[in-house]
Every structure is written in C-alpha cells, then in structure tokens.
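Novice: Quick one: sequence plus predicted model below, questions after.
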Amino acid sequence: MSHRPCMADDKLALAVAHVAFPDGKLFTFPDLEPHGDDGDNAGYLAACGDWLLFADDEYDVLRLTRPLTGETVLLPGLVDGVRVRDEPIVVANEPAPSGTAPRRWRDSEEMSVLKLIVFPGGCGLVAAIVGREHFAKVALCTPEGFVWSISGHDRWRWYDDMAFHGGRLYALTQHEDLLAFDVGYADAREPVVSRVERIIAGPIDDLDEETRMHYLVTSLGGALLMVRRDMPDAGTTDGFEVFEADLAASRWVEVDRLDAGGEALFVGRLCSRAVRAPDDGDQIFFLDDTDGLSFRTEIQPRPPYQVAAYDMIRRTFSQLMWQHPLEDGNTPVTWLFPDDDDHTTK
C-alpha cells in the first residue's frame, strides 16, 4: 500500500545530526538551521560519520575532512593509487569468481568511491566500495600505506551498503546477500581482504520486478539491521521494512519495532546511524538520496521533500524539510553525525 507523505503532527526529539548538500550547504537537524561556512563542503564524493570525502584530481589524491572540526587526512586517488592483489583469498559459501583479474583495476572514468567506512578510533583504516553502481569491489587503505588494495580473486558485485559491525566489515548487495570481509595485512602498512564469506543468501532473484534501496545499520542493541526501502520510482517511497541479521542461522528476520528503549534510524545512501530517541522511537528518518542511481531518470519528478520520516507503528510519513532547488548529480544529500559515542538524542 502506498502512503503519501503528510506534515508532522508530533514534536520530534532533537537529534545530533546534520544534513549535507553536494553544493556545500550544511544544516543542523531537526531545526534545519544553516550551519557554518559552506564554501569548503561543496563537491563531496562520500561520507561516513562526521567525515566527508573530496577528490583532488590535479594531484590524484582524496581529501578526508571533518567539516565540523576542520581535521583533514589525505588518501590515495583512484587513478594511480590502487593496487590489485593477486594472492588467493578464502571465499566461503559462494562460488569463486571465474576468469583472471584485470591488469588495470578499472576500465572506465566512471569508477568512483560509492561508499566509505572510517573504522572506529580515528582514521587508521579506511574501507570503500569502489567502482560503478552495478560493478564494484571492496577496497582498503591506511593513510600511512597510501594505496588502495583490492583483491583480484573476489568478484565484482552490485553493493548497496557497507558497515563495520562486531569487529568485522559487512557489505550488503542489491540481492540482499550479506557478506563479511576479513582484513589482514600484506605488510606492516597495507591492509588486504583475506577472506570473504556470504553470511546470508538474499531472497531476491529478479531485480526487475521492483525498485528497492537498502541501508545497513547497527542497532543500539547490537543487532545488524537491513532497512529495505520500497520505491515504485525514484520520486515515490511506498514504505520501509526492517530486518535483523540472524548471523547464527544465516537469515534475515523481519522486525516491527526497534530497540525497546526507544530507538530511531537515520538512513542514507552514504551514511546511516541508529540513535537513542525515547520520544520518537520506531521512526526512520530518510533523504531524497537517489541521485546518480540508474533508476532515476531526468523525466521523473523529485519528491516534494528533502528530509522525511516514516513511523513504523502507524505506517505514516512526515515531511520534515521541503525540497530545496537541486539538480540531479552523482552524489546525493547525506547525513553527518558528530563524533558522539552515545549516539543519543539531545
């Protein structure tokens, strides 16, 4: 059943979050007030937590910046800063890819960073999904090693999201496969993928029947959640379903409520997080973030909101931030979250 967005009637709890736009504008949430000087925030490629990733094409480097604090770390670019590792890796519960690894990691200028994970504890280890929408791999690097490492013996996949959970790196495909990546080190500074295991085989076989987006989020209670967003087209969201990863039984289990203590989910294609929300639990805050995806066409109208919320109990929508003038691009609007270990609303 399709639910049309409506204006919110209930007062939202204040959450420690920001909304970032590709043109550099930054707003606090939920009051949606402009935040700081936005001149240096324009043109980001990816986001994670309170980090934004930018490209410096002149020097073939990537700049990882915290716009809320000004901290910056340099990472290698994607032209000459990628190394394909030919060492065999363990592939579990999935057929090993056939064929040989390409001599050059990419064959098109469309290759880019699709998803970024900055591991907890600063910026010592970074993971990324690199490639194109339907054709991507997991890459690893450290600022000290200054090279992106990808495995020539892992397959190219259509990834929707990636998350660090319980000490492991997980990735979610469009088919709803959940994969775990073990990380080793080729030397003291270069991280490598040493093992890939398909933990859950997804139920989706035919991707042409419906349009879906997926988000991977760690619940405050410790569970790994998959959020499925059902969309008949790029401008309409019919609803959300939330599934918990039963890692022991290798299956997705649908849940109709979030953490009993009061939890809300902020989901976005570039960055997602669970927050403590005693007054607004069981809500999913989401964005108009389909820019750059293959199913968004120029003739499709944009939805009337930039930020909206879905109530899992009432199955209703609320528009929280009306659409700002925005052109389709390759990078969507994203959430940013200050470095707050409690992930608690204020």
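Specialist: Structure's in. What do you need?
Novice: from here on, contacts and neighbour counts on C-alpha atoms
Specialist: Noted.
Novice: do you know how far residue 213 is from residue 299?
Specialist: To residue 299, residue 213 is 20 Å away according to CA to CA, to the nearest Å.
Novice: And for the residue nearest to the spatial centre of the chain, nearest residue in space, chain neighbours not counted?
Specialist: Closest to where the C-alpha atoms of the chain average out (CA atoms, centre = their mean) is residue 270, at 3.7 Å. Closest residue in space to residue 270, ignoring its immediate chain neighbours: residue 47 at 5.5 Å, by CA to CA, 6 or more residues apart in numbering.
Novice: wait, isn't the one you found in contact with residue 113?
Specialist: No - using CA atoms under 8 Å, residue 47 is not in contact with residue 113, being 10.0 Å away.
Novice: what about versus this one:
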Amino acid sequence: MKEARSSSWSDLLPEILGLVLRRLPSLADRVRLRAVCRPWRSNAQLDPLPPLLPWLTLLDGTFLSIPDGKIIRMPIPDKGFCRGSVDNWMFFVHNSDGDCSLMNLFSKATLNISKLDITWLNGNSRYYNSHFYKLMAPLPLESSPGSLVALEGGGRLRICQPPIAVDLRLHLDDITFFNGKLYGLNGNVLSIFEINYGLNGKPKISSVRCITSYPTFKLIPPQPLPDTCLLLSYLVECCGRLLMVRRMIGCNPEIKPCPLESDRTAGFEVYEADLSTKPGQWICVRELGSQALFVGMHCSKSFPAGECTGVEENCIYFVRDYFLGNDAADPLGDSGVYNMKNGIIKPLLSETAAVPQHRGGRRRPTWIFPTDAM
C-alpha cells in the first residue's frame, strides 16, 4: 500500500496510457496529455493512434473541431485570405497582384506559388460558381514538398510545381488525384489528364481523355427530394475507389439555379467509377462501410470513422460553402451529417457542443485534417 501511494503518474504503464490516448481524438487533448511529463510524451509515440478529428475553418479565421465543437485559434498570415486547403495545408492569396502560397498549419512550412491571374477570386457575386477553387496533391506535401499541386477555379485548371504554375482554360466541377493521376469531373463525365514536362522543365497537360459515360441508373433516396434541386458534385478517393458524390440542394424554382440562405441540402447520391470498361461506368454506392466522407468545394476527403474518433461511419459530412453572403446568426448555415443508410440529416456538431457565434470575416469554409506528428 505504501509503494502504491508513492507511485507517480509518470509510472503509468504505456499500454494504459495508450488506451487513454485512443479515446482522445482531439489534437488539443493529446498535446496536453503529452505535456504532463517526458515519460508520457515518449510512451505516447509508441503505438499508432486513430486519426485526429477534422477541423472546419470559420469566417473569422478560427477553427472548429468536428464534432465536439471546440474552437481552436492558430496563428495564420494576417494579410492572407484563405481560399482553400489540402489536408493540413492552407492556400492563401496575399494581395491583388496574385501572390499565393501554401502553408502547413502546424509546422508553418511554406511553399510559394508564382503569381496567378486571380481575377476569378475577386468577383462580386456571392454565389458558388464565381468563387470555386480546389487544390489537390498526389502525395502528402510534408513528404514531397516538390510534388505537383492542381488548382481549379474560374474556368481554369492550374498545374503547379511550386513555385512554377501553368494554366489551362477548362470548366470542371471538381478535381482529384487518384492512383497518382489527375482526374476532373464535368457533369457526370470523368476525364483524365496526362501530365508531362516541357523542355523548360515546366509541367504541362499533354492530353485530356473523357473516360466515363453517364450513370446507368439513379439512387432511390430514402427521403423524398424537392422538385427543384441545385446539384453540386464532388470527387473523393475512398479506400482505393474513386467516388462521385452528388449533393442535392432544395431551391426556389423561381430563382433557380442560385441558392438562397434559406435553402437546405436535401440528400446525396454516391457513385463509384468503374474504370475497367471502355467507356468507364458509374456504379451506384449504397454504403461506405467504416468510412465517412467530408465533402466541400474547397476540400473533400474520406475519413476512417469509428467509436474512438467520434466521427460516424457510413455518413457524409458537409458544410455550406456554395453561398458566400453574410450568414445570419448561425455561421454553419447549411451544414450537417447525412446518413447513407436512412437518409436522415443531423446537425454537424454533437448535441453537447454549442454553435459558434457569428463574427463575420472573409475566410472560406474548408476542411482541415490535422496530423499527429508531435
């Protein structure tokens, strides 16, 4: 009994500490635990842990942890406007001259991109089609800082190998890298881009091939959909599959296709690209298994869900980023969690989390996926 009373917290067995860590999916909680003492810090790095909870950027430059609703404040460039993200890298436009950069939110590593024509980022329209921009990289930028980065927006596809960038005029709904190759979606048509390098060493797109036909049938949603819908499409790589996620937003037919603040997401359809046939086919997907999808115009990603993460499996997490006017009291707007099994949409945050206060700002809603390299 005397020896038990004299034991310190630093003597906690590593396997017990690991069990505690597995139930702490929040980055802030893991950092606090590791800061207790050196043994805890070293023992916490022995076993792989579930992924950290995703974050959502808010308009005022803060971050919202999903689904626990914790507000995180991280130093970011004061004069830069966040226009998108890829994993835990943020894309900033610094001025009207087109100076742009990528910054790792945690290591603060920065990759500069040559000046871009960003007139498409400065439009006055508050609707989604004037401000669409999406970044993708074939490899994690931490391990491959010289990797290609694809940036789509304003009817242009930009292939960047920082600091070099080249443009291609082309309308796309979304882009993603899949098995090391760049794919683009226009309506239901999937295209693949062949990328090589010119004599000057600049990356360039040598050819574009359409490789899919239209879906052979539609999903029958569990819940009835409005007669008039705005359709948004996302490309997401999920466990070795390339998925097209179609989001249906109920609209007022008198002002179609522009959404209003009052419009709400009604449902989703998910299709997998079968590239084994010519042309490729879109196959209906009715469940995601243990995965969850986080979709958005500026970042989409699959996430291994489970009891330890707090993220629900077989669900689609979404946020309103198609309407860029000043939100009302609720900065989350048309955000939520869509259950693939029953078609029910729940709030984005857990029942115990408070909805963040609207403080305005000029940031854009985008997903951030923290890494546990601490």
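Specialist: The structure has been received and is ready for your questions. Predicted, not measured: the structure shown is a model, and the values here were computed from it.
Novice: quick one on the thing from earlier: what's the match for the residue nearest to the centre of the first structure in the second structure?
Specialist: Here residue 270 of the first structure is matched to residue 298 in the second structure, going by TM-score structural alignment.
Novice: Now do the contacts for its match.
Specialist: Counting by CA atoms under 8 Å, 6 or more residues apart in numbering, residue 298 of the second structure touches 83, 84, 85, 132, 133, 134, 135, 365, 366, 367.
Novice: Sort out which of the residues you listed are in strands and list them.
Specialist: Judged by DSSP state E, strands contain the following of these: 83, 84, 85, 133, 134, 135, 367.
Novice: ok, residue 213 and residue 299 of the first structure, which is more surrounded?
Specialist: Higher neighbour count among residue 213 of the first structure and residue 299: residue 213, with 19 against 6, using other CA atoms under 10 Å.
Novice: what lines up against the more buried one once you look at the second structure?
Specialist: Residue 213 of the first structure maps onto residue 232 in the second structure, by TM-score structural alignment.
Novice: Please name the residues that touch that match.
Specialist: Neighbouring residues of residue 232 of the second structure by CA under 8 Å, 6+ apart: 173, 246, 247, 248.
Novice: All the strands of the stretch 151-300 of the first structure, residue numbers only.
Specialist: Using DSSP state E, counting those that start in this stretch, the strands of the stretch 151-300 of the first structure run over 159-165, 168-173, 178-185, 191-200, 211-218, 224-231, 239-246, 251-255, 263-266, 273-276, 283-287.
Novice: Let me have the ones you listed in TSV, extended by distance to residue 308 of the first structure.
Specialist: Formatted as TSV, the strands of the stretch 151-300 of the first structure follow (distance: least, CA to CA, whole Å):
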stretch	distance to residue 308 of the first structure
strand 159-165	20
strand 168-173	24
strand 178-185	27
strand 191-200	30
strand 211-218	15
strand 224-231	13
strand 239-246	12
strand 251-255	21
strand 263-266	10
strand 273-276	15
strand 283-287	5
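Novice: Out of the ones you listed, the one nearest residue 341 of the first structure is which?
Specialist: strand 273-276 (10.3 Å; CA to CA).
Novice: average distance between that closest one and the second structure?
Specialist: Averaged over the aligned pairs, strand 273-276 of the first structure sits 1.1 Å from the second structure after superposition, using mean CA distance after the TM-score superposition for the first structure.
Novice: next one: that strand to chain centre, how far?
Specialist: Centre-to-centre, strand 273-276 of the first structure and its host chain are 15 Å apart (CA atoms, centre = their mean, to the nearest Å).
Novice: Mind listing what's buried along that strand?
Specialist: Residues of strand 273-276 of the first structure classed as buried by neighbour count (16 or more other CA atoms under 10 Å): 273, 274, 275, 276.
Novice: coming back round to it: when you align them, which residue in the second structure goes with the residue nearest to residue 270 of the first structure?
Specialist: By TM-score structural alignment, residue 47 of the first structure lines up with residue 85 in the second structure.
Novice: ok, now how distant is its match from residue 101 of the second structure?
Specialist: In this view, residue 85 of the second structure and residue 101 of the second structure are 11 Å apart by CA to CA.
Novice: again, but for residue 2 of the second structure
Specialist: Going from residue 2 of the second structure to residue 101 of the second structure by CA to CA gives 59 Å.
Novice: So between these two, which is more surrounded?
Specialist: Comparing residue 2 of the second structure with residue 101 by other CA under 10 Å, the one with more neighbours is residue 101, at 21 against 6.
Novice: The more buried one corresponds to which position in the first structure?
Specialist: In the first structure, residue 101 of the second structure lines up with residue 63, judged by TM-score structural alignment.
Novice: Its match: what secondary structure?
Specialist: With DSSP: H, G, I helix; E, B strand; the rest coil as the basis, residue 63 of the first structure sits in strand.
Novice: what sits against it?
Specialist: Counted by CA under 8 Å, 6+ apart, residue 63 of the first structure has contacts 53, 54, 55, 56, 72, 73, 74, 75.
Novice: Could you tell me which of the contacts of residue 232 of the second structure remain contacts in the first structure?
Specialist: Among the contacts of residue 232 of the second structure, the contacts conserved in the first structure (both residues aligned by TM-score structural alignment, their matches' CA atoms under 8 Å) are 173, 246, 247, 248.
Novice: State the number of residues packed around the closest residue to the second one other than its chain neighbours.
Specialist: Going back to what we said before, that points to residue 246 of the second structure. The shortest distance from residue 246 of the second structure to any non-neighbouring residue, by CA to CA, 6+ apart, is to residue 233 (4.5 Å). For residue 233 of the second structure, the neighbour count with other CA under 10 Å is 23.
Novice: tell me the contacts of residue 233 of the second structure?
Specialist: Counted by CA under 8 Å, 6+ apart, residue 233 of the second structure has contacts 173, 174, 187, 244, 245, 246, 247.
Novice: can you do 10 Å?
Specialist: Contact partners of residue 233 of the second structure, counting by CA atoms under 10 Å, 6 or more residues apart in numbering, are 172-174, 185-188, 244-248, 268-270, 295-297.
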